[in-house]
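S.K.: Can you look at this prediction? I've put the sequence above it.
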Amino acid sequence: MVMSPPALASALAPAPAPPPVATRPRRVLIGTDTYPPDVNGAAYFTHRLARGLAGRGNEVHVVCASDDGPARTERVEGVTVHRLRSAPVLVHPTMRISVPARLDRLVGEIAPDVVHVQGHFVVGRAAISAARRGGVPVVATNHFMPDNLFQFARVPEPLRDRAGALAWKDFNRVFSRADHVTTPTGIAAGLLVGKGFGLPVEAVSCGIDLTRFRPRSGPGARARARRAFGLPDRDTILFVGRLDEEKRLDELVRALPRVLDDADAQVVLAGTGGQRAALAALADRIGVGDRVVLPGFVPDETLPELYGAADVFAMPGVAELQSIATLEAMATGLPVVAADAMALPHLVRPGRNGRLFQPGDVAELAWHLGGLLASPEARAAMGAASRAIAMTHDDRFSLARFEAIYEGVERNGPA
């Protein structure tokens, strides 16, 4: 059979390319026991992680406790938030706990590519169990230290070592079911190993948005920031965070009279917590009530301006696995005086961007604060060094690393 030229051309033409295979964004389900409006480092990190992943094109779901009791699902800042029915935590004034429930139905409906839990309590362990039953790989990030719970659980001092050992045993049992475990710093990773955790632990910084938290420049910038918060225009030592026992803010208040011997200074304790009334009473009792300012909760969107009102940032806490607030202060160009405890030496390099003091040594704390307030040149040099160190904690690096971890566990499949 002889083919006509048109037919021959048609026969010799390459076959049409198959239609492209439809792809969808990676689907991530984040399980957490604390999420805004909760005010703590883990809640802030989880919120920024969810929002950041969504901004990079991932489909992000968060499952957490309801902030007001009834269950609901809502879309917030590009993230689908599934709030579980909750009840008040009797030992905490504001926190709520989700009512225990299997999450199999939610995991089945969402069909995530990966589950990323932020703790081993009610939601975290339920999410891990549901993921295991559903064949979904699990990434787990630890923000936990027993010290953060002792105040609220009313654990007596003599029993804290035993209670801590039991808490770590429970943690190890739950997180050992994950495919990949992270924590914010190498020091925090070493803590887990020291507590008997047997799986590899990767240090991945919480990261911060360096475009938001950056030095404020120009004449009068600091004075304008103080006016915005109704602060007197005097040397300002700032703390941002929960006003709770393990933050040891009484040491900062008790250091202030020594600082005032040589400086016209004030301490600003920004945040809420169970120690607020006690700190105000302590300040009045030792004669510095007019120099200790307690502005309460400061919304995340105005935090950069608050850091801009300070001369020095102080972090006397002894249970910090990284300290997001310290990182934010450093990114804003502040020198830091911090306790020589847990992961704070990971951020504060003595003589370079700040000073470390022995926890409990109020005289040493006052000495370092007074020395920095007396030397604008030292503050400027250390503030620039703080910014340089903070630059290595860009949240874009952290988000990219978590995406790479997700890809790895998706490729290898659940254990």
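M.R.: Thanks, I have the structure now.
S.K.: hey, let's count contacts and neighbours off CA atoms from now on
M.R.: Fine.
S.K.: show me where the stretch 1-150 of the chain has helices.
M.R.: 5-12, 41-55, 104-110, 122-134, 147-153 (DSSP state H, counting those that start in this stretch).
S.K.: Mind checking the ones you listed for the one nearest to residue 175?
M.R.: The closest of the helices of the stretch 1-150 of the chain to residue 175 is helix 122-134. By C-alpha to C-alpha, the value is 8.3 Å.
S.K.: put this beside the first:
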Amino acid sequence: MSPPRVLSVIHAPHLGGPQRRNLALAQRFAADGTAHLTVALPDGPAAEVLSAGGVEVRSLPLGRLRATADPRTQLRYLAGWPGDVARLGGLIRSTGADVVLLNGLVNAQGAVAARRAGVALVWQLLDTRPPPGLIRLLRPVVQAWADCVMTTGPALAVAQLGVDPAATAGPLAGRVVPFAPPVDAGCFRPDPAIRAAVRGELGVAGRPVVGMIANLTPQKGHDAFLDAAIALRRVRPDVAFLWLGERFAGQAAYAERLVQRARRLGLNDLVVRAPGQRVAALAQAIDVAWLTSAPRSEGIPTAAGEAMALGLPLVGFRVGALDALVTHGRTGLLVPPGDISGLVTATAGLLADLDRRRTLGAAARAAAQAVCAPEACAAHHLAAFEIARAHRQRCAMGGTTPGRGNKVPSI
């Protein structure tokens, strides 16, 4: 087969993990000539960054399901479906795409457009945020329509699809490809000179720093971070705290509430910085990285791989598929979701033990280099595209029907 032409559909306009992954993939595919990837997403910061990075971007309005009980919001979303599907169908035709890559479970407009156009569909399950009822509703649709499913870690396939990626029988046998988000360990690498410079820039020189790489959105658990910060400061009053994350227009009130709460708690010196493209530099100010995401939130967080690639010991809640990247006690420390006391105890122990921090940090970097290698992420995507195209071709020839599975080589 010729190299796949992929239309990657993203419904969020901000710059987050899926957007950064698509940037890295598109650049690698273009350099290697292994695939052509066009990204369809709404106008916004992500479209600007991807375009500046040489990615073919098609900006268009796309509705997305919102975490609100307001029926007016959800009705507007549903009313926009026909237009979204029509616009995506037009892009499939104009780009010559033979694969649609759907970045996430809940916004299925791209799946409908792919099915109508008769092209292959790769459906990605990226996190554990969707409500259980919605997962149950969409599970049979994914099983019936997806030519290949990609999940951030094997556990997500089991949790959301009830499918073991290694299974040789069942509706998606041989068509589930786990992957981890890419992190460039050449860019994210420890550098003492950069560390000293950014600690001075952020005003935390000479202090131990606990920080988190996370955009200011509810799923990232900043309230839990604040609770833990207050508890840690009781035993380590010298600790400085750092948030590296963007504020989004739709979450402006939430972000402001967090900052005001930090002040009420006495954390007036909390450093909050929108890192832009400087995550790899600014995060080097951190001594211990925290991940305090909500219980139903993550898959494999890109930020965890970035912190680990920088050689930072990670202490976090065991959420989503994080344990596919972090081995407790070897490459980081994990505590049960919401366990503030456990998080504080583990962190205080690390802050008091430089050798332990260095040992965990070195092991964390090695794990990130192995699990989050960009070339591995690209290879998994290319394998998924080929599995999907082969399955779609067999379906078109009447050899099988979507949802009944094919025996194809596993990754």
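M.R.: Sure, I can see it. Just so we're clear, the structure is a prediction, and the values are computed from it rather than from any experiment.
S.K.: quick revisit: just so I know, which of the helices of the stretch 1-150 of the first structure lies nearest residue 378 of the first structure?
M.R.: Nearest of those to residue 378 of the first structure, taken as C-alpha to C-alpha: helix 41-55 at 29.2 Å.
S.K.: Pull up the aligned stretch in the second structure for the closest one.
M.R.: The alignment of helix 41-55 of the first structure onto the second structure (TM-score structural alignment) spans residues 17-31.
S.K.: mean shift of the matching stretch relative to the first structure?
M.R.: By mean C-alpha distance after the TM-score superposition for the first structure, the fitted stretch 17-31 of the second structure averages 2.7 Å away from its aligned residues in the first structure.
S.K.: so what corresponds to residue 223 of the first structure in the second structure?
M.R.: Mapped onto the second structure by TM-score structural alignment, residue 223 of the first structure lines up with residue 196.
S.K.: Test my guess that that match contacts residue 205.
M.R.: Yes - under the criterion of C-alpha atoms under 8 Å, residue 196 of the second structure makes contact with residue 205 at 7.5 Å.
S.K.: related to what we said a few turns ago, go through the match of helix 41-55 of the first structure and flag the buried ones.
M.R.: 17-29 (16 or more other C-alpha atoms under 10 Å).
S.K.: Closest one of the residues you listed to residue 273 of the second structure?
M.R.: Closest to residue 273 of the second structure, out of all of the buried residues of stretch 17-31 of the second structure and judged by C-alpha to C-alpha, is residue 17, at 17.7 Å.
S.K.: which residues does the closest residue to that closest one other than its chain neighbours contact?
M.R.: Nearest in space to residue 17 of the second structure, with sequence neighbours left out and distances taken as C-alpha to C-alpha, 6 or more residues apart in numbering, is residue 302 at 5.8 Å. Contacts for residue 302 of the second structure were tallied using C-alpha atoms under 8 Å, 6 or more residues apart in numbering; they are 17, 181-183.
S.K.: Residue 309 of the second structure now?
M.R.: By C-alpha under 8 Å, 6+ apart, the contact list for residue 309 of the second structure reads 183, 185, 188-189, 364-369.
S.K.: go on, residue 68 of the second structure?
M.R.: Residue 68 of the second structure touches residue 74, counting by C-alpha under 8 Å, 6+ apart.
S.K.: Report the angle between the longest helix along the second structure and helix 17-32.
M.R.: Counting residues, the longest helix in the second structure under DSSP state H turns out to be helix 374-396. Per axes from the mean of the first three to the mean of the last three C-alpha atoms, to 10 degrees, the angle that helix 374-396 of the second structure makes with helix 17-32 is 90 degrees.
S.K.: got the buried residues for helix 374-396 of the second structure?
M.R.: Those would be 374, 376-393, for helix 374-396 of the second structure by 16+ other C-alpha under 10 Å.
S.K.: same question, stretch 164-183 of the first structure
M.R.: Using 16+ other C-alpha under 10 Å as the test for burial, stretch 164-183 of the first structure gives 164, 168, 171-172, 174-175, 177-183.
S.K.: what do you get for stretch 345-352 of the second structure?
M.R.: Neighbour counts over stretch 345-352 of the second structure (16+ other C-alpha under 10 Å) mark 346-348, 350-351 as buried.
S.K.: Other residues contacting it?
M.R.: By C-alpha under 8 Å, 6+ apart, the residues outside stretch 345-352 of the second structure that reach it are 208, 232, 235-236, 287-288, 315, 333, 356-357.
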